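J.: Quick one: sequence and predicted model below, then my questions.
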Amino acid sequence: MATGRQIVMTGLLSIPLWLAAAFLLYWPSDADPKSIPHPIGWSGSKDETKDPSTSNFWKHVDLKSQEIPETVTKRSASIKVKESVLSVDNVQVFYREAQSEGESSAHISILLLHGAAFSSETWLHLGTIQILAAMGYRTVAIDVPGYGKSSLADISDHGEFLNHVIKALDLKRPVVVSPSMSGTYALPYLLKHSEEMGGYIPVAPVGTGILERQSCASSQTEEDQLASVCESLRKFLKPPLPNLSCIKTPTLVVFGEYDRGKHSALLCLLPRSQAAEIPEGRHPAYLDNPKLWHKLLYNFLGHAAQLAAKSQ
């Protein structure tokens, strides 16, 4: 018969085994599409640089900190991309859509726009649609009216047209990826519907003059402290600077090393913005380093999804 001492010793020896089992049970698996980066100090942190609901978090967050898991990369090869046409405001909008067959993140969705020399096909060939879907996000890439396979149309309000596209596609908390020309659609949408967005990823967009005419009713705080990467763009900012303090959408400003300019500099004034420069990148910087581009998306979207989940 076991003595009391033996029972106690057996109980103590079993504790590490229970702890190990609990660790394995609750540790997120890379195979799960929702295994996205969790912001450090998410719960109850008083440090604003660790709380994604604050501007300081986005100005200091490292969007190169985590590599895309190999399981996500492998899964992307099997993602099926569907094609369809949607009628919005009497415009035939062609789009491509992909979503992982497994459980996906319901907190945000991704809308890919494109520049004047490109179309939704660019994101297909680059693999961006597939890898975003493999990360667990519903991903849609459209051909802007007059480009690709979408019909030509005279649209008076680009921002509201984009809003109608998003509603027709039933995109929840969309993160809008907006290179170059598509800024004429995304920026007006941002100013009117920022609270509905899960995030914004401009890549040297045109049309940023609309930001210079923006003046938030809220008082301007000392938001002219820029994320470190944005400091290389400060010389393009001339006073008076616009008050953008009321636009709280998490924003990833992407630009190429050979394409620094005022457009990206103005976007760095958004209070929840972080920036990334693509080394030796041109205007379509994502084409010059797809691996880095997708890594930036992976890290940014992980934090954006967590913030969207918290706000729901």
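T.: Yep, it's here. The model shown is predicted, which means the values in this text are computed figures rather than measured ones.
J.: use CA for all of it now, contacts and neighbours both
T.: Noted.
J.: just the helices in the stretch 151-300 of the chain please.
T.: Per DSSP state H, counting those that start in this stretch, the stretch 151-300 of the chain carries helices over the ranges 158-169, 183-193, 209-212, 262-267, 290-311.
J.: Quickly compare those helices and say which is most buried.
T.: Using mean count of other C-alpha atoms under 10 Å, the stretch among the helices of the stretch 151-300 of the chain with the greatest mean number of neighbours is helix 262-267 (a mean of 23).
J.: helices or strands up against that one?
T.: The contact analysis (3 or more C-alpha pairs under 8 Å, 6 or more residues apart in numbering; DSSP states H and E) places helix 262-267 against strand 251-256.
J.: Show residues contacting the strand it packs on.
T.: Residues outside strand 251-256 that contact it (C-alpha atoms under 8 Å, 6 or more residues apart in numbering): 199-204, 264, 267-268, 270, 272-285, 300.
J.: Could you do stretch 65-76 as well?
T.: 30-31, 33, 37, 130-131, 133-135, 295, 298-299.
J.: Mind checking which of those residues are buried?
T.: 33, 37, 130-131, 133-135, 295, 298-299 (16 or more other C-alpha atoms under 10 Å).
J.: So which of these sit within helices?
T.: Those of those mapping onto helices are 130-131, 133-134, 295, 298-299, per DSSP state H.
J.: ok, so of those, who is nearest residue 57?
T.: Distance to residue 57 across these (C-alpha to C-alpha) is lowest for residue 299, with 13.4 Å.
J.: Was I right to think that closest one contacts residue 58?
T.: No: between residue 299 and residue 58 there is no contact under C-alpha atoms under 8 Å: 11.8 Å.
J.: still on that earlier bit, now compare the buried ones among the contacts of stretch 65-76 and name the two farthest from each other.
T.: Between all members of the buried ones among the contacts of stretch 65-76, the farthest pair (by C-alpha to C-alpha) comes out as 37 and 130, at 18.8 Å.
J.: Just the buried ones from the contacts of strand 251-256?
T.: 199-204, 264, 267-268, 270, 272-278, 281-285, 300.
J.: can you tell me which of these are in strands?
T.: Among those, the members falling in strands (DSSP state E) are 199-203, 273-278.
J.: dropping in the other structure now:
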Amino acid sequence: MRTGVKLFVGVGLVCLWLLLTISGIIQFPEIGGIIKDMAHLTKSSDKINWKTVNLYSIDLPESAKEAKNNVVISQNTVKVMDVKVFYREAKPPDSVTATGQSVLLLHGRSFSSETWEKIETLRLLAALGYRVIAVDLPGYGNTHDKLTGDRGEFLLSLLQALDLLKSRPVVVSPSMSGEYSVTFLKEHSSKLAGYIPVAPVATNSVPPSVLEKIQVPTLIVYGSEDNTGLAEAALKNLKVMPNSREVKLEQAGHPAYLNQPDVFHKLVYNFMLLLK
């Protein structure tokens, strides 16, 4: 009888421990990581219809909104193709479990890495468990050197220099930065987990026959009030990508993430969850 009771209590304690580990209430790195990895593998095996997937289904957790206040943003430089590149980096605070995912934030002609700090993208994404880096592209912000080489190869070298290729990052590419990201896609799309173009330039620089074969999940974001013509061109050219999803941000202009940062952050969060 006593043996049966002890066995019952033991099994109950193990079940409770597993429940607390999975939920993140207690931390046990090795076993907890294995369990979460198994969950991710199961999820990733599901077929996602990117053309119709709901990217508004999950709200940003309140815990992340609080944890972002504890995120530290560091500043540094790295040499890439003779260009001294300035960047800002944010990592998950101690209270947040890292997902192993990473995000590289590029910028448009009128902006820089500072933009992503001002609208709290760096802090919020780090508070969600991601490693996040925002760079000043050559000739902008605190990156004073100009680039003379191929922009797609520069982006590849930048990802290598920042040690982002191991995690297969998601690249966010607004406007002017399309000169780097779109040409990069042509040769190196398999090195990315995801791509988020925001009305980028140069979308006609890669033939549709090539874009049709690129499998990387792509979230095409544009503003309803974008009158530059770039949003229309991006939609026309990039929607042929088989795993792309177009999302229009209402009451937003060309830099749609600036006008609707909360909506943009929610979209990115839901996109990242599907990539696990």
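T.: On my side now, so go ahead. All figures in this text were calculated on a predicted structure; none of them were measured in a lab.
J.: so what number do they get for TM-score?
T.: For these two chains in superposition, a TM-score of 0.83 is obtained (TM-score structural alignment, normalised by the length of the second structure); 257 aligned residues with a C-alpha RMSD of 3.0 Å.
J.: Of the contacts of stretch 65-76 of the first structure, which pair is most distant in space?
T.: Using C-alpha to C-alpha, the contacts of stretch 65-76 of the first structure span at most 18.8 Å, a distance reached by 37 and 130.
J.: Could you dump the buried ones among the contacts of stretch 65-76 of the first structure into CSV and include distance to residue 121 of the first structure?
T.: Formatted as CSV, those follow (distance: C-alpha to C-alpha, whole Å):
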residue, distance to residue 121 of the first structure
33, 24
37, 28
130, 12
131, 14
133, 16
134, 18
135, 20
295, 20
298, 21
299, 24
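J.: ok, those vs residue 106 of the first structure, which is closest?
T.: The shortest approach to residue 106 of the first structure among these belongs to residue 33, at 11.2 Å (C-alpha to C-alpha).
J.: contacting residues for residue 169 of the second structure?
T.: For residue 169 of the second structure, the contact set (C-alpha under 8 Å, 6+ apart) comprises 101-104, 191-194.
J.: Which of the residues you listed are conserved in the first structure?
T.: Comparing those with the first structure on both residues aligned by TM-score structural alignment, their matches' C-alpha atoms under 8 Å, the contacts found in both are 101-104, 191-194.
J.: Buried by neighbour count, from these: which ones?
T.: Buried among those by 16+ other C-alpha under 10 Å: 101-104, 191-194.
J.: Map residue 113 of the second structure across to the first structure for me.
T.: Under the alignment by TM-score structural alignment, residue 113 of the second structure pairs with residue 120 in the first structure.
J.: So what's the residue count around its match?
T.: Per other C-alpha atoms under 10 Å, the neighbour tally for residue 120 of the first structure reads 24.
J.: Kindly report the same for residue 23 of the second structure.
T.: Counted with other C-alpha under 10 Å, residues neighbouring residue 23 of the second structure total 12.
J.: what helices or strands is the regular element (helix or strand) spanning residue 122 of the first structure leaning on?
T.: Element membership for residue 122 of the first structure, per DSSP states H and E: helix 120-126. In terms of contacts (3+ C-alpha pairs under 8 Å, 6+ apart), helix 120-126 of the first structure is packed against strand 138-142.
J.: The strand it packs on aligns to what range in the second structure?
T.: Using TM-score structural alignment, strand 138-142 of the first structure corresponds to residues 131-135 of the second structure.
J.: my read: residue 137 of the first structure touches residue 108, true?
T.: Yes: assessed by C-alpha under 8 Å, residue 137 of the first structure is found in contact with residue 108 at 7.0 Å.
J.: residues contacting residue 271 of the first structure?
T.: Residues near residue 271 of the first structure by C-alpha under 8 Å, 6+ apart: 55, 223, 244-245, 247-248.
J.: how near is it to residue 29 of the first structure?
T.: Here residue 271 of the first structure is placed at a distance of 33 Å from residue 29 of the first structure (C-alpha to C-alpha, to the nearest Å).
J.: Kindly report the same for residue 208 of the first structure.
T.: Using C-alpha to C-alpha, residue 208 of the first structure is found at 41 Å from residue 29 of the first structure.
J.: got it, and residue 126 of the first structure?
T.: From residue 126 of the first structure to residue 29 of the first structure the distance is 26 Å (C-alpha to C-alpha).
J.: Equivalent analysis for residue 120 of the first structure, please.
T.: With distances taken as C-alpha to C-alpha, residue 120 of the first structure is found 31 Å from residue 29 of the first structure.
J.: longest helix anywhere in the second structure?
T.: Ordering each helix of the second structure by length in residues (DSSP H) puts helix 2-23 first.
J.: Which neighbouring elements make contact with it?
T.: Judged by 3+ C-alpha pairs under 8 Å, 6+ apart, the packing partners of helix 2-23 of the second structure are helix 29-44.
J.: sorry, back to before: pipe the buried ones among the kept ones among the contacts of residue 169 of the second structure into TSV and attach distance to residue 6 of the second structure per row.
T.: Putting these into TSV (distance: C-alpha to C-alpha, whole Å) gives the following:
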residue	distance to residue 6 of the second structure
101	42
102	45
103	48
104	52
191	52
192	51
193	48
194	50
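J.: quick check, nearest of those residues to residue 87 of the second structure?
T.: residue 104 (10.1 Å).
J.: Enumerate every residue touching the aligned partner of the closest one in the first structure.
T.: In the first structure, the residue paired with residue 104 of the second structure is residue 111, using TM-score structural alignment. Neighbour list for residue 111 of the first structure: 139-142, 174-177 [criterion: C-alpha under 8 Å, 6+ apart].
J.: contact partners of stretch 206-217 of the second structure?
T.: So stretch 206-217 of the second structure is contacted by 50, 182-183, 185-186, 189-190, 192-195, 237-238, 240-244 (C-alpha under 8 Å, 6+ apart).
J.: now with 6 Å?
T.: With contacts defined as C-alpha atoms under 6 Å, 6 or more residues apart in numbering, stretch 206-217 of the second structure is touched by 194, 240-241, 243-244.
J.: Could you single out the nearest of those residues to residue 55 of the second structure?
T.: Closest to residue 55 of the second structure, out of all of the contacts of stretch 206-217 of the second structure and judged by C-alpha to C-alpha, is residue 244, at 12.1 Å.
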